[in-house]
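A.B. asks: Predicted model follows, preceded by the sequence.
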Amino acid sequence: MKKEKEVAEEVSAQQTAQEQTPSAEEKIATLEKQVEQLSQEKEKLTKTVARLQSSADKSDTYLNQLVAMKNDFESYKRRMKFSAEQAKAEGVQSVALKLIEIADTFEIARKHIADEETLKAFEMVHQQFVQVLHGFGVVEMDVKGQQFDHNTMNALSQMDYGEENSGKVVEVYKNGYTMGEKILRYAEVIVGA
């Protein structure tokens, strides 16, 4: 009886094991479900990757546009700075040219002052005026006795002042002025022949 019982238990265990062990069809069905689920997950992941790639592409595009705009703005700032400096320089030059006309009037007036005290007072005012010109960077050219230079002077005429003065500035009709490297007005001179 014991043996029958053991055999019955063994048969029962095998039946239970067979019932619990899925058949090949069940395994295939389970695997097909898993494949379907994995396919769906793969599809979702593919869409997510595509969205992320699209977002990355847009980000790159926006970044490139931002860099281009930054470069354009830097270029604009340089141009505006240059324009402002140029406008300032042109404004100073314009004022300096007007002041040079006043300097010419000073030179003419100086030649007509006979009284020593008046001349002294006049010289003080003239010196102060010259300092104002220097403050703008305007410097009078010292050309008398120098070799004639067509780059900085205009020859009004030539006169015979002897062999030693040939080609040299013998008289200055109007003083020339520079502002930095720029010539504001050429000196008008008489050159020895």
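C.D. replies: Received, thanks.

A.B. asks: all contacts plus neighbour counts: C-alpha atoms, from now on.
C.D. replies: Will do.

A.B. asks: Who are the packing partners of the top helix by length along the chain?
C.D. replies: Of all segments of type helix in the chain, defined using DSSP state H, the longest is helix 24-111. Applying 3 or more Cα pairs under 8 Å, 6 or more residues apart in numbering; DSSP states H and E, one finds that helix 24-111 contacts helix 116-135.

A.B. asks: and the helix it packs on with helix 24-111, angle?
C.D. replies: For helix 116-135 against helix 24-111, the angle by axes from the mean of the first three to the mean of the last three Cα atoms, to 10 degrees is 170 degrees.

A.B. asks: Same question for helix 116-135: list its buried residues.
C.D. replies: Neighbour-count burial for helix 116-135, counted by 16 or more other Cα atoms under 10 Å, picks out L119, F122, H126, F129, V130, L133.

A.B. asks: Which residue lies nearest the spatial centre of this structure?
C.D. replies: R78 (3.3 Å; Cα atoms, centre = their mean).

A.B. asks: Against K70, how distant is that residue?
C.D. replies: Going from R78 to K70 by Cα to Cα, to the nearest Å gives 12 Å.

A.B. asks: now do V49
C.D. replies: According to Cα to Cα, V49 and K70 sit 31 Å apart.

A.B. asks: Checking my notes, K144 in a helix, right?
C.D. replies: No - counting by DSSP: H, G, I helix; E, B strand; the rest coil, K144 is not part of a helix but coil.

A.B. asks: I'd assumed K174 was in contact with it.
C.D. replies: No - judged on Cα atoms under 8 Å, K144 makes no contact with K174 at a distance of 11.0 Å.

A.B. asks: re earlier: quick one: contacts for the residue nearest to the centre of the chain?
C.D. replies: Contacts for R78 (Cα atoms under 8 Å, 6 or more residues apart in numbering) come out as none.

A.B. asks: take the one below as the second:
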Amino acid sequence: MEEEQREASAAAAEQAANEAETSDAAAEELAQEEQAPGADPRIAELEKQLEEANNRYLRAQADFDNFRRRTLKEKEELAQYASLKLIGQLLPVVDNFGRALQTGGEQGDLQSYSKGIEMIHRQLWQVLEAEGLKQMEPVGQPFDPEVHQAIMQVESDEHEEGIVVEVVQPGYWLKEKVIRPAMVKVSG
């Protein structure tokens, strides 16, 4: 009986040892899976894709920051030198005014001096018109408070009420925008 108990104890101990080994092996396998996420190729591929996407995001963010700084600098330069072209076109007009002033006092020929000033005025208008400046011609047109500034209302037999009859100070358009309304007298 003692021998049977020993054999039974030995069998139970062996079975317990086997179960412990199986349990230890399962725990060890689970621990390895938790410790080595790269063991599953899908996880490794997803982690690689995540890292690549993160790197692309960081590069795109840096490119955008550089683009924003560059466009801000270009905008500042454009505002600073916006009138450069116009000034370059006006310099010959200024030169001609200088020449006219020098010769006007020396020669004393009022008619040629007057003709020279008219030519310079025409040259100045050519430059301004090339840039999109137009003078308003409101006489005979209905009064429009968007483009005219009425300074006086006058009686007129030849115009009906609300018509511009005289321009006191000309108004100007720059392309499609009013830069100065015309001061006008309106029939009443």
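C.D. replies: Received the coordinates, thanks. Values in this document were obtained by computation on a predicted structure and should not be read as measured data.

A.B. asks: Could I get the TM-score for this pair?
C.D. replies: The TM-score (TM-score structural alignment, normalised by the length of the second structure) is 0.53; 133 aligned residues with a Cα RMSD of 3.7 Å.

A.B. asks: farthest-separated two in the buried residues of helix 116-135 of the first structure?
C.D. replies: Of all pairs drawn from the buried residues of helix 116-135 of the first structure, the greatest distance, 20.6 Å, lies between L119 and L133 (Cα to Cα).

A.B. asks: element containing V11 of the first structure, please.
C.D. replies: helix 2-20 (DSSP states H and E).

A.B. asks: what distance separates that helix from the middle of the whole chain?
C.D. replies: Mean-position distance between helix 2-20 of the first structure and its chain equals 93 Å (Cα atoms, centre = their mean, to the nearest Å).

A.B. asks: ok, and what's touching it?
C.D. replies: Taking Cα under 8 Å, 6+ apart as the rule, helix 2-20 of the first structure contacts no other residue.

A.B. asks: Please apply the same query to stretch 96-112 of the first structure.
C.D. replies: With contact meaning Cα under 8 Å, 6+ apart, stretch 96-112 of the first structure is reached by L119, F122, H126, F129, L133, F136, V138, K174, N175, L184.

A.B. asks: do that again at 10 Å, thanks
C.D. replies: With contacts defined as Cα atoms under 10 Å, 6 or more residues apart in numbering, stretch 96-112 of the first structure is touched by 90-94, 118-119, 122-123, 125-126, 129-130, 132-134, 136-138, 140, 173-179, 184-185.

A.B. asks: In the first structure, point me to whatever sits opposite V165 of the second structure in the alignment.
C.D. replies: Matched by TM-score structural alignment, V165 of the second structure corresponds to V170 in the first structure.

A.B. asks: Pull the number of nearby residues for that match.
C.D. replies: Look at V170 of the first structure: counted by other Cα atoms under 10 Å, it has 23 neighbours.

A.B. asks: pretty sure V167 of the second structure contacts S187?
C.D. replies: No - applying Cα atoms under 10 Å as the test, V167 of the second structure and S187 come out as separate, 12.0 Å apart.

A.B. asks: if I pick P41 of the second structure, what's in contact with it?
C.D. replies: Contacts of P41 of the second structure (Cα under 10 Å, 6+ apart): E47.

A.B. asks: before we move on, what about A56 of the first structure?
C.D. replies: Contacts for A56 of the first structure (Cα under 10 Å, 6+ apart) come out as A50, Y62.

A.B. asks: A8 of the second structure now?
C.D. replies: By Cα under 10 Å, 6+ apart, A8 of the second structure lies in contact with E2, E14.

A.B. asks: My assumption is that it lies in a helix; please confirm.
C.D. replies: Yes - under three-state DSSP, A8 of the second structure falls within a helix.

A.B. asks: N18 of the second structure versus that one, what's the distance?
C.D. replies: Using Cα to Cα, we find A8 of the second structure at a distance of 15 Å from N18 of the second structure.

A.B. asks: Enumerate every residue touching the counterpart of Q123 of the second structure in the first structure.
C.D. replies: Here Q123 of the second structure is matched to Q128 in the first structure, going by TM-score structural alignment. Taking Cα under 10 Å, 6+ apart, we find Q128 of the first structure in contact with F122, H134.

A.B. asks: The one 3 residues further on too?
C.D. replies: By Cα under 10 Å, 6+ apart, Q131 of the first structure lies in contact with V125, G137, V138, V139.
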